[in-house]
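S.K.: What shape does this take:
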Amino acid sequence: MVPSCASAPVILALETATTCGSLALVAEDRCLAEYSLNASSSHSRRLLSGIDWLLAQCELSWPQIGAIAVGLGPGSFTGLRIALSTAKGLCMATGKPLLGVGTLDGLAGQFPYSSLPICPVVDARKNEIYTALYRCNAQGLPEKTTGPMVIRPERLQEFITTPTLLVGDGLPLYGRMLKELLGESALLAPQEICFARAATIGSLAWGLFRQGSFLNPATAVPIYVRASDAELQFGEKKAQR
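M.R.: Below is the predicted model of the structure:
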């Protein structure tokens, strides 16, 4: 049985920006439990049932949840909207504050105290990737130095000139090509840790929680980086008028 954390608040974290989504309950010093799911076929009902399961496993109830954190993207437009709408609905229903963490930040956050630059590579479809560059500060937390941006993967040559840790769900698609282009500068993370994790989103959200850096559930939006197909089509039709 996972020990509960009744004496201190717990953050409920949701991350569904990529195909392998997850939910987690995170205390200030550790992850209490994490639940993985296929985010490509997820909807709010599955997220809610997963949350119920996590709470039951940890013997926690809603009064012990201090805040709800969500991965804001970039990533799958559908996945981002589902997670954020679920998180916003829960915040409005329970009165819990909302915290938002970028998905690229979450991927980089899986490598605290890294001596190497970190480059998340998230599949953006259309032969493009969402990416950014990070370096860890004195506290071991990755800080963004470039990005976020959506580019063709081969353009990483313009930004990576020294050994850099690459991580993300774009590696199964573009890892071999990037290795050929970047040579020894491309250090590919193992596939099993190439997905953003709710546990990391929750851990990073603790810094925001302490600062009181909450989002307004009524106005919070995902980090898209690029317009959706529907928005692009609308823009094209508007330009043709």
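
S.K.: For the rest of this, base every contact and every neighbour count on C-alpha atoms.
M.R.: OK.

S.K.: could you point out the longest helix in this structure?
M.R.: The longest helix of the chain (DSSP state H) is helix 77-94.

S.K.: Just give the nearest non-adjacent residue to the residue nearest in space to the middle of the chain, would you?
M.R.: For the chain, the residue nearest the mean C-alpha position is T103 (2.6 Å; CA atoms, centre = their mean). The spatial neighbour of T103 that comes closest, neighbours along the chain excluded (CA to CA, 6 or more residues apart in numbering), is G73 at 4.6 Å.

S.K.: Can you report how many residues neighbour that neighbour?
M.R.: By the criterion of other CA atoms under 10 Å, G73 has 30 neighbours.

S.K.: same check, this time on L232
M.R.: Look at L232: counted by other CA under 10 Å, it has 12 neighbours.

S.K.: tally of neighbours for the closest residue to T162 other than its chain neighbours?
M.R.: Excluding the flanking residues, the one nearest T162 by CA to CA, 6+ apart is S185, at 5.1 Å. Number of residues near S185 (other CA under 10 Å) recorded here: 18.

S.K.: quick one, what contacts S185?
M.R.: I160, T161, T162, P163, T164 (CA atoms under 8 Å, 6 or more residues apart in numbering).

S.K.: and which of those is nearest A138?
M.R.: Proximity of the contacts of S185 to A138 (CA to CA) peaks at T164, which lies at 18.3 Å.

S.K.: Identify the residue spatially nearest to the closest one, adjacent ones excluded.
M.R.: That would be P117: by CA to CA, 6+ apart, it lies 5.0 Å from T164.

S.K.: show me what contacts that neighbour?
M.R.: Taking CA under 8 Å, 6+ apart, one finds L133, Y134, R135, C136, P163, T164, L165 in contact with P117.

S.K.: now do 6 Å
M.R.: Y134, R135, T164 (CA atoms under 6 Å, 6 or more residues apart in numbering).

S.K.: Helices along this structure, start to end?
M.R.: Secondary structure of the chain (DSSP H): helices located at 44-57, 77-94, 103-108, 171-182, 198-211, 229-240.

S.K.: Looking at the ones you listed, which is nearest to P9?
M.R.: Across those, closest to P9 is helix 198-211 (CA to CA), at 10.4 Å.

S.K.: Report the buried residues of the closest one.
M.R.: Buried residues in helix 198-211, counted by 16 or more other CA atoms under 10 Å: A198, A199, T200, I201, G202, S203, L204, A205, W206, L208, F209.

S.K.: Please generate a structure for the following sequence too, so the two can be compared:
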Amino acid sequence: MNVLAIDSSNLVMGVAVATEQKVLGELTTNSRKNHSERLMPAIAQLLEAVALKPADIDRIAVAEGPGSYTGLRIGATIAKMMAWTLKKELVGVSSLEVVAQNGRYFDGYIAPFFDARRGQVFAGLYENNNGNVVQSVPDRLLQIEDWIVELSKLGKPVLFLSNDLEKWEDLLQTQSYAVLGESTQNVPRAAELARIGARKEPVLDIHHFLPAYLRLAEAEAKWLAKQER
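M.R.: Predicted structure coming up:
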């Protein structure tokens, strides 16, 4: 099975093509550039590089969030469009679960997170189970101070993984249980997204697939606040 993986959920943009046994190709960037302009050309470039046509893809795996509202919409829209027009399977995978794979062999908890501004983070908690990363609690949005207190009660080392680690590094280093990921561990890999996506059940209704925003877009939140006054 050929799996095309698409991740534009945060600053990192990644695409990969893989089978269940082999990574055929992967492209990753980590810079502030417009995903809406770069994602489709990156997919086309990668497919050409691995000598595959869009019709050769069997399944599309997309990072479904949490993350950037705009980035999630871009990735989900392209993945849905391709799955529908090519009549291929579509699978959504937690963006935090993808990052957590970089701590697969850590002896303790794995805590991937994305900065969500205003002192908040999109956070997940995972564990290594014989080399498999399993979710301990659902992904959520919360204040990082509350998260730190919660994790301090677990009684195990916690590996923090995030492309936004630098922003919270000083605070996390004060925690005795905290282990900070290396630079290569903090970047989500589209090849891991493809691997996970190959194992999950595809969505039943492509048209109604939605990203996991975990919160309203800022404009929507302001509109609702006005209605409640």
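
S.K.: Which one (most neighbours) among the contacts of P117 of structure 1?
M.R.: Y134 (24 neighbours).

S.K.: And it, what's its match in structure 2?
M.R.: If you follow Y134 of structure 1 across to structure 2 using TM-score structural alignment, you land on Y126.

S.K.: Distance of that match relative to F113 of structure 2?
M.R.: 11 Å (CA to CA, to the nearest Å).

S.K.: Of all the helices of structure 1, which one comes closest to V10 of structure 1?
M.R.: Nearest of those (CA to CA): helix 198-211, 9.2 Å.

S.K.: could I get the contacts of S185 of structure 1 as CSV with distance to A83 of structure 1?
M.R.: Below are the contacts of S185 of structure 1 laid out as CSV (distance: CA to CA, whole Å):
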residue, distance to A83 of structure 1
I160, 32
T161, 36
T162, 36
P163, 34
T164, 30
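
S.K.: Name only those of those that count as buried.
M.R.: Buried by 16+ other CA under 10 Å: I160, T164, out of those.

S.K.: just curious, which of the contacts of S185 of structure 1 is nearest to A24 of structure 1?
M.R.: Nearest to A24 of structure 1 among the contacts of S185 of structure 1 is T164, at 28.4 Å by CA to CA.

S.K.: Now do the same contact list for the closest one.
M.R.: L116, P117, I118, S185, A186, L187.

S.K.: In structure 2, what residue corresponds to the third one?
M.R.: Structural correspondence for I118 of structure 1 with respect to structure 2 (TM-score structural alignment): I110.

S.K.: By how much does the longest strand along structure 2 deviate from structure 1 on average?
M.R.: Secondary structure of structure 2 read by DSSP state E shows that its longest strand is strand 132-143. Strand 132-143 of structure 2, aligned to structure 1 and superposed, deviates on average by 1.6 Å (mean CA distance after the TM-score superposition for structure 1).

S.K.: Roughly how far does I74 of structure 2 sit from A221 of structure 2?
M.R.: Going from I74 of structure 2 to A221 of structure 2 by CA to CA gives 20 Å.

S.K.: what do you get for S176 of structure 2?
M.R.: Between S176 of structure 2 and A221 of structure 2 the computed distance is 37 Å (CA to CA).

S.K.: follow-up on the earlier one: and the residue nearest to the centre of structure 1, how far is that from G168 of structure 1?
M.R.: Applying CA to CA to T103 of structure 1 and G168 of structure 1 gives a distance of 10 Å.

S.K.: Ok, I151 of structure 1 next?
M.R.: The gap separating I151 of structure 1 from G168 of structure 1 is 15 Å, by CA to CA.

S.K.: For those two, indicate the residue with more neighbours.
M.R.: A count of neighbours by other CA under 10 Å puts G168 above the other of I151 of structure 1 and G168, at 28 against 15.

S.K.: Just to confirm, what residue in structure 2 is aligned with the more buried one?
M.R.: Aligning on TM-score structural alignment places G168 of structure 1 opposite S162 in structure 2.

S.K.: next one: R197 of structure 1
M.R.: Mapped onto structure 2 by TM-score structural alignment, R197 of structure 1 lines up with R189.

S.K.: Tally up the residues packed near that match, please.
M.R.: Applying other CA under 10 Å, we find 25 other residues in the vicinity of R189 of structure 2.

S.K.: Also V150 of structure 1?
M.R.: Around V150 of structure 1 there are 19 residues (other CA under 10 Å).

S.K.: E89 of structure 2 now?
M.R.: Other residues lying near E89 of structure 2 total 22 when counted by other CA under 10 Å.

S.K.: still on that earlier bit, ok, the match of I118 of structure 1 - contacts?
M.R.: I110 of structure 2 is in contact with L125, Y126, E127, V158, L159, counting by CA under 6 Å, 6+ apart.

S.K.: cool, G108 of structure 2 as well?
M.R.: By CA under 6 Å, 6+ apart, the residues touching G108 of structure 2 are K156, P157, V158.

S.K.: May I see these organised as JSON lines, with distance to T29 of structure 2 added?
M.R.: Shown next, in JSON lines, are those (distance: CA to CA, whole Å):
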{"residue": "K156", "distance to T29 of structure 2": "33"}
{"residue": "P157", "distance to T29 of structure 2": "30"}
{"residue": "V158", "distance to T29 of structure 2": "27"}
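
S.K.: any idea which of the residues you listed is closest to S31 of structure 2?
M.R.: Nearest to S31 of structure 2, judged by CA to CA, of the contacts of G108 of structure 2 is V158 at 27.4 Å.
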